[in-house]
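Undergrad: sequence below, structure please.
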Amino acid sequence: MLEMRPVCENCRKSLPNESDEAMICTYECTFCQDCVENVLDNVCPNCGGGFSKRPTRPKTCVTPNCVENHPVTTKEVFKPIDMEKFKKIYDAFVDLDPRKR
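TA: Reported below is the predicted structural model:
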């Protein structure tokens, strides 16, 4: 089950459960759409993967699988991008489609 992390790892922008701006990679690294598009160029600085929109956990408990029964995490991951370290990952993956990395 996704943690649904509450902030962008780079800029600390708030990304609540209902945010349309939350983006995640396959390891659930979480960034805002602005950082993914304008800083990272769709390359995860942690794993090199691409990003997809994070789903939203339902608020209405029609089934047991809802935010009331499975709350989102309050744990913040804040690791601003070290552009020098990111360059190696970026250079290796930026020109490859995320599904072919």
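Undergrad: going by C-alpha atoms from here, please, whenever you check contacts or count neighbours.
TA: Will do.
Undergrad: return the residues in contact with the spatially closest residue to Phe86 that is not a sequence neighbour.
TA: In this structure, Phe86 finds its nearest non-sequential neighbour in Pro45, 5.6 Å apart by CA to CA, 6 or more residues apart in numbering. The contact partners of Pro45, taken as CA atoms under 8 Å, 6 or more residues apart in numbering, are 81, 86, 89-90.
Undergrad: where do the helices of the protein begin and end?
TA: Counting by DSSP state H, residue ranges of the helices within the chain are 33-38, 83-93.
Undergrad: save the ones you listed as CSV, and put in mean neighbour count and distance to Thr56 too.
TA: Output for the helices of the chain, formatted as CSV (neighbours: other CA atoms under 10 Å; distance: least, CA to CA, whole Å):
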stretch, mean neighbour count, distance to Thr56
helix 33-38, 17, 15
helix 83-93, 14, 28
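Undergrad: to check against the first, give me the structure of this:
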Amino acid sequence: MLDLRPNCECCDVDLPGDSTDAFICSFECTFCRSCAEGRLQQRCPNCGGQLLSRPARVGQALANNPASILRVNKHHATCA
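TA: This is a model prediction of the structure:
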């Protein structure tokens, strides 16, 4: 099951579990649409992998399996 991290690792904007603006790589590094499409050009600064739209978890699935509350922030030159 996806971890559904609660924020963009680049700009720290909130990304709730039901957000359609979250992008992830295969390691679940998480970024907002603005950073993923703009600054990062669809490439994860951690692993170089492709950033794709994260599936939203909604309704009872989100209630039964809430998103993580652990915020991840990594300071990359591309995020400055």
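Undergrad: returning to what we had before: looking at structure 2, which of the contacts of Pro45 of structure 1 hold up?
TA: Shared contacts between this structure and structure 2 among those (both residues aligned by TM-score structural alignment, their matches' CA atoms under 8 Å) comprise Ile81.
Undergrad: center of structure 1, which residue is that?
TA: Thr30 (2.1 Å; CA atoms, centre = their mean).
Undergrad: relative to Ser52 of structure 1, how far out is that one?
TA: Separation of Thr30 of structure 1 from Ser52 of structure 1 (CA to CA, to the nearest Å) stands at 10 Å.
Undergrad: verify the stated contact: Gln33 of structure 1 with Met23.
TA: Yes - using CA atoms under 8 Å, Gln33 of structure 1 makes contact with Met23 at a distance of 6.0 Å.
Undergrad: related to what we said a few turns ago, quick one: closest of the helices of structure 1 to Leu15 of structure 1.
TA: Minimum separation from Leu15 of structure 1 across the helices of structure 1 (CA to CA) falls at helix 33-38, 10.1 Å.
Undergrad: contact partners for Pro55 of structure 2?
TA: Per CA under 8 Å, 6+ apart, neighbours of Pro55 of structure 2: Thr20.
Undergrad: kindly report the same for the one 4 residues further on.
TA: With contacts defined as CA under 8 Å, 6+ apart, Gly59 of structure 2 is in contact with no residue.
Undergrad: if we go to 10 Å?
TA: Asp18 (CA atoms under 10 Å, 6 or more residues apart in numbering).
Undergrad: and it, what pairs with it in structure 1?
TA: By TM-score structural alignment, Gly59 of structure 2 lines up with Lys59 in structure 1.
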